[in-house]
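S.K.: sequence? don't have it. structure:
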């Protein structure tokens, strides 16, 4: 474990915590107080760190995501688990009909279930805008929908180039979690770029 800690850069106490929580599989016993750890443990530690530190998941949520990686479920089912794990739970009854209708108009022609967490989250955002006196987003939402569709295509393209089921499943789960953080980061950079080109000469 000391070597695993040194290689991964993760403290021994943290590794033991991951073991207790079932996030990291146990090593192979080599003595009364010693176990052997291999490359799969190092890889799993990096996955855990990505989920917790970059993705911002709780330990319980990370456990669900890792269980999905280790399962033999199909990719579509794994995607569903990943989405629901990283998305807030929203009661459809709390959403206004107008907000839901706006989202459904933007998603027209898409194969999206009524309980899809993204659909519900988008409706809640639009409802909040309406409550803040910004009800007309007809020029904004379609642009976001088009960008989201392009990102989803990129997500699936990245999964398709993986060779085996394990790496595909891992990309489904990790990509769902870290892809949100990546897109948010790129959006911030793009906002500065477009602002500087559209309003040239303005102060940063």
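M.R.: Perfect, I can see it now. Everything quoted here is computed from the prediction, not taken from an experiment.
S.K.: all contacts plus neighbour counts: C-alpha atoms, from now on.
M.R.: Fine.
S.K.: Sort out which residues of the helix or strand hosting residue 4 are buried, please.
M.R.: Assigned by DSSP states H and E, residue 4 falls within helix 2-8. For helix 2-8, burial by neighbour count (16 or more other C-alpha atoms under 10 Å) applies to 4-5, 8.
S.K.: Could you name the helices and strands sitting against it?
M.R.: Counting by 3 or more C-alpha pairs under 8 Å, 6 or more residues apart in numbering; DSSP states H and E, the packing neighbours recorded for helix 2-8 are helix 12-20, helix 39-49.
S.K.: Can you check what angle separates the longest helix out of those in the chain from helix 39-49?
M.R.: The longest helix of the chain (DSSP state H) is helix 165-198. In terms of direction (axes from the mean of the first three to the mean of the last three C-alpha atoms, to 10 degrees), helix 165-198 departs from helix 39-49 by 40 degrees.
S.K.: helices or strands next to helix 165-198 in the packing?
M.R.: helix 59-70, helix 75-86, helix 141-160.
S.K.: Determine the set of other helices and strands touching the helix or strand residue 105 falls within.
M.R.: According to DSSP H and E, residue 105 maps onto helix 97-106. Packed against helix 97-106 by the contact rule (3+ C-alpha pairs under 8 Å, 6+ apart) you find helix 117-131, helix 141-160.
S.K.: Could I get the buried residue list for it?
M.R.: In helix 97-106, counting by 16+ other C-alpha under 10 Å, buried: 99-100, 102-104, 106.
S.K.: what's the closest non-adjacent residue to the residue positioned nearest the centre of the chain?
M.R.: Geometric centre of the chain, nearest residue: residue 177, 1.7 Å, by C-alpha atoms, centre = their mean. Take residue 177 and drop its neighbours on the chain: the residue closest to it by C-alpha to C-alpha, 6 or more residues apart in numbering is residue 55, 5.5 Å away.
S.K.: ditto for residue 78
M.R.: residue 68 (5.9 Å).
S.K.: how close does that neighbour sit to residue 18?
M.R.: According to C-alpha to C-alpha, to the nearest Å, residue 68 stands 17 Å off from residue 18.
S.K.: who's more crowded, the two?
M.R.: Applying other C-alpha atoms under 10 Å to residue 68 and residue 18 shows that residue 68 carries more neighbours, namely 23 against 18.
S.K.: right, and the more buried one touches residue 80 too?
M.R.: No - look at residue 68 against residue 80 with C-alpha atoms under 8 Å: they stay out of range, at 9.8 Å.
S.K.: picking up where we left off before, the helix holding residue 105 to helix 117-131, inter-axis angle?
M.R.: 130 degrees.
S.K.: Second structure for comparison follows:
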């Protein structure tokens, strides 16, 4: 397909597609003339993924480029792909620096549930930041409070990875891992909000 068709099918303006091509977020098309190229299903799929990472998840162009480069390079190693993806998150500049005690509690939690987690996993800092913030507001929250949530999260993770079995194509599996780990998060959070509303209605309404 020509770039105009790629733009129409993806809903992404031609100027934005050209920008993504210059930045290396999309592979170059197959040249057919000096200023023309053909694009295929791979370009359409990758373009939709780029827009989702930048527009929906809020990642920067450089973060998105790093993820996609890792996906292409390590497509056959799903654990490596997931490691790259899980390391990407927008920086929360408003969060207070976590206390050392909070990091120690995160380690206690991980030890209790028996998870195999790298020492530098960014999610550990997110949890430590959350514990620090909650305590600054007078909440008595510790790692034991998080234990039942961690057990639920473990079951969710099993469901996530089960969905990677549907295709044998390494690149497609890697891209699907990006979708499940990065883009599904807001949906899961929204489901939690709905479940909280329902639980409140059941408990507090006559």
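M.R.: Arrived safely. Remember, it's a predicted structure, so these values are computed and weren't measured experimentally.
S.K.: about what we covered before: could the helices and strands packed on helix 2-8 of the first structure be laid out in TSV, adding distance to residue 154 of the first structure?
M.R.: Below are these laid out as TSV (distance: least, C-alpha to C-alpha, whole Å):
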stretch	distance to residue 154 of the first structure
helix 12-20	32
helix 39-49	21
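S.K.: Nearest to residue 146 of the first structure, out of those?
M.R.: With C-alpha to C-alpha, the closest approach to residue 146 of the first structure among those belongs to helix 39-49: 30.0 Å.
S.K.: Where in the second structure does that closest one fall?
M.R.: Mapping helix 39-49 of the first structure onto the second structure (TM-score structural alignment) gives residues 41-51.
S.K.: Can you give me the buried ones in that stretch?
M.R.: 43-44, 46-47, 49-51.
S.K.: try stretch 101-121 of the first structure
M.R.: Applying 16+ other C-alpha under 10 Å to stretch 101-121 of the first structure flags 102-104, 106-107, 117-121 as buried.
S.K.: Go through those and name the one nearest residue 196 of the first structure.
M.R.: Closest to residue 196 of the first structure, out of all of these and judged by C-alpha to C-alpha, is residue 106, at 28.7 Å.
S.K.: Map that closest one onto the second structure.
M.R.: Per TM-score structural alignment, residue 106 of the first structure is aligned with residue 109.
S.K.: Not counting sequence-adjacent ones, nearest residue to its match?
M.R.: Using C-alpha to C-alpha, 6+ apart and skipping residues adjacent in sequence, the residue nearest residue 109 of the second structure is residue 143, 5.5 Å away.
S.K.: Am I right that the one you found is in contact with residue 112?
M.R.: No - Residue 143 of the second structure is beyond contact range of residue 112, at 9.5 Å (criterion: C-alpha under 8 Å).
S.K.: wait, what's in contact with the residue nearest to residue 109 of the second structure?
M.R.: Remark: with contacts taken as C-alpha atoms under 8 Å, 6 or more residues apart in numbering, residue 143 of the second structure is in contact with 105-106, 108-109.
S.K.: Which of those residues sits closest to residue 31 of the second structure?
M.R.: residue 106 (51.8 Å).
S.K.: List the contacts of that closest one.
M.R.: For residue 106 of the second structure, counting by C-alpha under 8 Å, 6+ apart, the contacting residues are 124, 127-128, 143.
S.K.: ok, now residue 89 of the second structure?
M.R.: residue 59.
S.K.: Residue 187 of the first structure now?
M.R.: With C-alpha under 8 Å, 6+ apart, residue 187 of the first structure has no contacts at all.
S.K.: From residue 173 of the first structure, how far off is it?
M.R.: Distance from residue 187 of the first structure to residue 173 of the first structure, by C-alpha to C-alpha: 21 Å.
S.K.: cool, and residue 106 of the first structure?
M.R.: 26 Å.
S.K.: Likewise for residue 55 of the first structure?
M.R.: The gap separating residue 55 of the first structure from residue 173 of the first structure is 11 Å, by C-alpha to C-alpha.
S.K.: Who has more neighbours out of those two?
M.R.: The residue with more neighbours, out of residue 55 of the first structure and residue 173, is residue 173; 27 against 21, by other C-alpha under 10 Å.
S.K.: Kindly indicate whether residue 27 of the second structure is helix, strand or coil.
M.R.: coil (DSSP: H, G, I helix; E, B strand; the rest coil).
S.K.: Not counting sequence-adjacent ones, nearest residue to it?
M.R.: Residue 27 of the second structure sits nearest to residue 21 (C-alpha to C-alpha, 6+ apart), 6.6 Å away.
S.K.: Aligned to that neighbour, what sits in the first structure?
M.R.: Counting by TM-score structural alignment, the partner of residue 21 of the second structure is residue 19.
S.K.: Please apply the same query to residue 134 of the second structure.
M.R.: By TM-score structural alignment, residue 134 of the second structure lines up with residue 129.
S.K.: Please tell me how far that match sits from residue 139 of the first structure.
M.R.: Residue 129 of the first structure is 14 Å from residue 139 of the first structure, by C-alpha to C-alpha.
S.K.: Between those two, tell me which one has more neighbours.
M.R.: Using other C-alpha under 10 Å, the more surrounded residue of residue 129 of the first structure and residue 139 is residue 129, with 15 against 8.
S.K.: So the alignment partner in the first structure of residue 147 of the second structure versus residue 11 of the first structure, what's the distance?
M.R.: In the first structure, the residue matched to residue 147 of the second structure (TM-score structural alignment) is residue 142. Per C-alpha to C-alpha, residue 142 of the first structure is found 46 Å from residue 11 of the first structure.
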